[in-house]
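>>> predicted model, plus sequence, below.
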Amino acid sequence: MNVSVIHLLSDSQVDDLLALYQKEWWSKGRTLTDVRTMLENSDLIFGLADDETGRLLGFARVITDMVYRAIIYDVIVDEELRGQNLGKRLMDAMMSDNVLASIASVELHCLPEMEAFYGKWGFAPNNSGTRPLRIRRGDAPIGHKASA
């Protein structure tokens, strides 16, 4: 299968992304309207598309100030295609991107079992003594554990 990295999603690829989200515990329940708004307000978009069909196979996005901080969100690969190095291809595309490479600190959140995967690109637990804090608003799923 030939796959290309894309930075803009077609309408059908937005539908593909929504379908990918519906299969994951952390993104199930997202709506098409919200996904379109999210895409419009993300600074960098990385998708993997099948060259033959155009179908979206993987996706990630970045929010950044373009100088000091960036955070990677929503790294996802179609579950039926996992184990075929598409996640590696997606991460390689992001980490070699000229804009992202120039940003001082790049972060992402992951489950402990994914730390080794992301460690291949230099990601490590934050040992600076700071911890991410969060306010949860609404019913949108943000994690697999209930918030207090």
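Now that the structure is in, tell me what you want to look at.

>>> okay, CA-based contacts and neighbour counts for the rest of this
Noted.

>>> what is the helix ranked longest in the chain packed up against?
When the chain is scanned for its longest helix (criterion: DSSP state H), the result is helix 11-22. Applying 3 or more C-alpha pairs under 8 Å, 6 or more residues apart in numbering; DSSP states H and E, one finds that helix 11-22 contacts helix 32-40, strand 56-64.

>>> pasting the second one now:
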Amino acid sequence: MKPEIIDHLSEKQIQELCQLFQSTWWAKGRKLPDVQRMLNHSDLIVALCHHSSRQLLGFSRILTDYVYRAILFDVVIRDNYRQQGLGKILMEAIINHPDLQEIEGLILFCQPEVIPFYQKWGFWGKSDRLEIMIRPAAETELLQEKAGSLMN
């Protein structure tokens, strides 16, 4: 199956994205109004949908200044479509996106077990000169947990 690459989500696909987020450790608990607001303020969206049913199969979003840096967030494939090459299709669409060709550096955060996947596209690991720092917006257990898991 060859999915369609899309750059905007329908209302139904936004609801599917919210459901898809619930299957992840980093986005579990995200609510529909917040996801809609997040999408409105994301610079680029690269997503995959089924060519006939339009079901959302994969998703990613990018925040960028279009010159120096772009940060890739929320790379996720629907559980029952994993191990079918969709992650590769999604990453190729991101790497080859016309708006990202002049960017000096594309950045992402990931867990150690998926580092080999991202290395296929030229991403490399931790720097001895840079450290990831996060300041939670509110002192809630959920934000502290998420910040702590990102730092580990």
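Received it, and whenever you're ready, just let me know what you need. Keep in mind that what you see is a predicted model, and the values were worked out from it rather than measured.

>>> what would you report as the TM-score here?
Put the two chains on top of each other and the TM-score (TM-score structural alignment, normalised by the length of the first structure) is 0.93; 147 aligned residues with a C-alpha RMSD of 1.7 Å.

>>> now the longest helix of the first structure on the second structure. Mean distance?
On superposition with the second structure, the mean distance recorded for helix 11-22 of the first structure (mean C-alpha distance after the TM-score superposition for the first structure) is 0.5 Å.

>>> quick check: buried residues in that helix?
Gln13, Val14, Asp15, Asp16, Leu17, Leu18, Ala19, Leu20, Tyr21 (16 or more other C-alpha atoms under 10 Å).

>>> contacting residues for the second one?
Pointing back at Val14 of the first structure there. Contacts for Val14 of the first structure (C-alpha atoms under 8 Å, 6 or more residues apart in numbering) come out as Leu32, Val35, Arg36.

>>> if any of those residues are buried, put those into a PyMOL selection.
The PyMOL selection below is limited to those of these classed as buried (16+ other C-alpha under 10 Å):
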select buried, resi 35
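
>>> quick check: of the contacts of Val14 of the first structure, which lies closest to Cys110 of the first structure?
Of all the contacts of Val14 of the first structure, Val35 has the smallest distance to Cys110 of the first structure: 20.4 Å, by C-alpha to C-alpha.

>>> right, and the closest one touches Leu20 too?
No: if you go by C-alpha atoms under 8 Å, Val35 of the first structure and Leu20 don't touch, sitting 11.6 Å apart.

>>> hang on, the earlier thing: now the angle between strand 56-64 and the longest helix of the first structure, please.
Going by axes from the mean of the first three to the mean of the last three C-alpha atoms, to 10 degrees, helix 11-22 of the first structure is angled at 80 degrees with respect to strand 56-64.

>>> what range does helix 11-22 of the first structure cover in the second structure?
Mapped onto the second structure using TM-score structural alignment, helix 11-22 of the first structure spans residues 11-22.

>>> residue contacts, Tyr81 of the second structure?
So Tyr81 of the second structure contacts Leu57 (C-alpha under 8 Å, 6+ apart).

>>> likewise Pro33 of the second structure?
The contact partners of Pro33 of the second structure, by C-alpha under 8 Å, 6+ apart, come to none.

>>> what's it aligned with over in the first structure?
Using TM-score structural alignment, the equivalent of Pro33 of the second structure in the first structure is Thr33.

>>> and for Val76 of the second structure, the neighbour number?
Val76 of the second structure has 20 neighbours, counted by other C-alpha atoms under 10 Å.

>>> same question for Leu86 of the second structure.
By other C-alpha under 10 Å, 20 other residues sit near Leu86 of the second structure.

>>> likewise the one 10 residues further on?
By the other C-alpha under 10 Å criterion, the neighbourhood of Asn96 of the second structure contains 11 residues.

>>> now do the end-to-end distance for stretch 72-87 of the second structure.
14 Å (C-alpha to C-alpha, to the nearest Å).

>>> still on that earlier bit, need the winner for burial among the helices and strands packed on helix 11-22 of the first structure.
Neighbour counts (mean count of other C-alpha atoms under 10 Å) averaged over each of these peak at strand 56-64, with a mean of 22.

>>> give the buried residues for the helix or strand that that one is followed by.
On the C-terminal side of strand 56-64 of the first structure, the closest following helix or strand by DSSP states H and E is strand 69-77. The neighbour-count check on strand 69-77 of the first structure (16+ other C-alpha under 10 Å) flags Ala70, Ile72, Tyr73, Asp74, Val75, Ile76, Val77 as buried.
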